[in-house]
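S.K.: Next comes the sequence, and after it the predicted model I'd like to discuss.
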Amino acid sequence: MIDEAHPLDADIRLRPTTLADAASRAEALTRSRAHMRPWEPVRPESFYTEEGQRERLAGLLADRDAGRAMPWVLSDAEDRVVGGFDLNAIVLGPFRSATLGYWVDVEYAGRGLATAAVRRICELARDELRLHRIEACTLPYNTASQRVLAKCGFEQIGLAPRYLHIDGEWRDHRLFQRILHDGPMAGAED
């Protein structure tokens, strides 16, 4: 089920985000700030605070409640946030698509958690949200993220020049998609 926790390994699970994650999320993002800088927009200092994350999560949860997003976190055995995974821009009707974004705490990188989480999210998107496809993008030199996407069945579909403002500049991005199924369109009432 989409609103349940999903174990990814012995001590890490993927679960829906809650507002109570704000402090723990701020700690993980602060700890990983230098590591993630090349892949992220320039953020105000408030982004790395509990209050800043509470505001961010309130927006994500409002989008979830409106059917536009589904935010998850990776949490450890003590339920501390060690990563974030979001399906955003969920569009139903004949498109049935969403955009995937994610990050993993620097202390947990390289353990295969992003791959396990993206695989599970693709299953949930197909089976629970009834989506047809998921798209994602990476900077051309973010080979770690590209490996995650390739392992999870995403294929590159293009290059978008000056696509996102990352680390202070407009940067090109490689665009990827995964077709989740080619069956009949579910949820024609959407």
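M.R.: Good, I have the coordinates.
S.K.: going forward, measure contacts between C-alpha atoms and count neighbours the same way
M.R.: Noted.
S.K.: Can you get me a residue count around the residue nearest to residue 133 when sequence neighbours are not counted?
M.R.: Once flanking residues are discounted, residue 133 sits nearest to residue 179: 4.4 Å by C-alpha to C-alpha, 6 or more residues apart in numbering. Residue 179 has 16 neighbours, counted by other C-alpha atoms under 10 Å.
S.K.: show me the contacts for residue 179.
M.R.: By C-alpha atoms under 8 Å, 6 or more residues apart in numbering, the residues touching residue 179 are 132-134, 154.
S.K.: want to compare, so here's the second one:
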Amino acid sequence: MFTAIALTNRVDMRPLALDDAKEVAAAYARNRAHLAPWEPSREKNFFTEDAQSRDIAARIASSSEGSGYSLGLFDGGTVVGRFNLAGIVRGSFQSAALGYWVDGQYGGKGLATAAVKAIVQLARDDLGLHRIEASTLLSNHRSQRVLLNADFEQIGMAPRYLKIAGHWQDHNLYQTLLHE
């Protein structure tokens, strides 16, 4: 369903494949300190090719079921970000949750905003979703700008919403409506 999408003349986004596990593990390892304040605490084995291979395989299965999609940002063969459209619910909800990160060396260049806009378009046009939700830590102003620049709106704040960096932390909640 999803194919490669050029975001810049160098960076494209495409579904992750099992062959990408080594590069995804390297990207997580390279960005370990950069991502630590924004993500759940990770066990040491999370940063291995084997663990990433299992994760990608599970997400490919979710994609086959239509319940989620995992996309990588690539600069040539180097993974420089990851975007997950997860928890797709059909029926009267037609909604999904979006999570993402971009390599610390690629931040602030508009890649996350371009990728989120592309995912929103795919979710609307190819998946027929009505709504995408996302959340950010209260202090994650860069991610909040990404969402606002991609036409998300803040809809609230959830106390102790997710366990990030080892602590239950408050999050701002955002959504974008794809169909009226």
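M.R.: Structure received. The structure presented is a predicted model; accordingly, all values stated were derived computationally and were not measured.
S.K.: Report the TM-score for the pair.
M.R.: Once superposed, chain against chain, the TM-score is 0.98 (TM-score structural alignment, normalised by the length of the second structure); 180 aligned residues with a C-alpha RMSD of 0.8 Å.
S.K.: if we can go back for a sec, I'd like to know how far the residue nearest to residue 133 of the first structure sits from residue 60 of the first structure.
M.R.: 24 Å (C-alpha to C-alpha, to the nearest Å).
S.K.: for residue 20 of the first structure, same thing?
M.R.: 13 Å.
S.K.: The two - which one has more neighbours?
M.R.: Ranked by neighbour count (other C-alpha under 10 Å), residue 20 of the first structure and residue 60 place residue 60 first, with 23 against 12.
S.K.: what's the distance between that one and residue 149 of the first structure?
M.R.: When residue 60 of the first structure is compared with residue 149 of the first structure (using C-alpha to C-alpha), they lie 23 Å apart.
S.K.: Matching residue 110 of the first structure against the second structure, which residue comes up?
M.R.: With TM-score structural alignment as the criterion, residue 110 of the first structure lines up with residue 108 in the second structure.
S.K.: Can I take it that its match is in a strand?
M.R.: No: counting by DSSP: H, G, I helix; E, B strand; the rest coil, residue 108 of the second structure falls outside a strand, being coil.
S.K.: What's the local residue count around it?
M.R.: Counted with other C-alpha under 10 Å, residue 108 of the second structure comes out at 12.
S.K.: so where do the strands sit in the first structure?
M.R.: 6-7, 13-16, 70-75, 81-91, 97-104, 133-138, 155-166, 169-179 (DSSP state E).
S.K.: Tell me which of the ones you listed lies nearest to residue 38 of the first structure.
M.R.: strand 155-166 (7.2 Å; C-alpha to C-alpha).
S.K.: Identify the residue range in the second structure corresponding to that closest one.
M.R.: Using TM-score structural alignment, strand 155-166 of the first structure pairs with 153-164 in the second structure.
S.K.: Please identify the buried residues of that stretch?
M.R.: 153-154, 157, 161-162, 164 (16 or more other C-alpha atoms under 10 Å).
S.K.: ok, the closest residue in space to residue 13 of the second structure that isn't next to it in sequence - how many residues close by?
M.R.: Spatial nearest neighbour of residue 13 of the second structure, excluding adjacent residues (C-alpha to C-alpha, 6+ apart): residue 73 at 4.5 Å. Residue 73 of the second structure has 28 neighbours, counted by other C-alpha under 10 Å.
S.K.: Correct me if wrong: residue 73 of the second structure contacts residue 12.
M.R.: Yes: assessed by C-alpha atoms under 8 Å, residue 73 of the second structure is found in contact with residue 12 at 5.7 Å.
S.K.: Show me what counts as buried in the helix ranked longest in the second structure.
M.R.: The single longest helix within the second structure, with elements called by DSSP state H, is helix 49-65. If you call a residue buried by 16+ other C-alpha under 10 Å, then helix 49-65 of the second structure has these buried ones: 49, 51-53, 55-57, 59-60, 62-63.
S.K.: that older thread, got CSV for the buried residues of stretch 153-164 of the second structure, with distance to residue 82 of the second structure too?
M.R.: Converted to CSV, those look like this (distance: C-alpha to C-alpha, whole Å):
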residue, distance to residue 82 of the second structure
153, 22
154, 22
157, 24
161, 22
162, 19
164, 17
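S.K.: what's the closest of the residues you listed to residue 27 of the second structure?
M.R.: When those are compared against residue 27 of the second structure (criterion: C-alpha to C-alpha), the nearest one is residue 164, at 19.4 Å.
S.K.: how far away is the closest one from residue 149 of the second structure?
M.R.: 24 Å.
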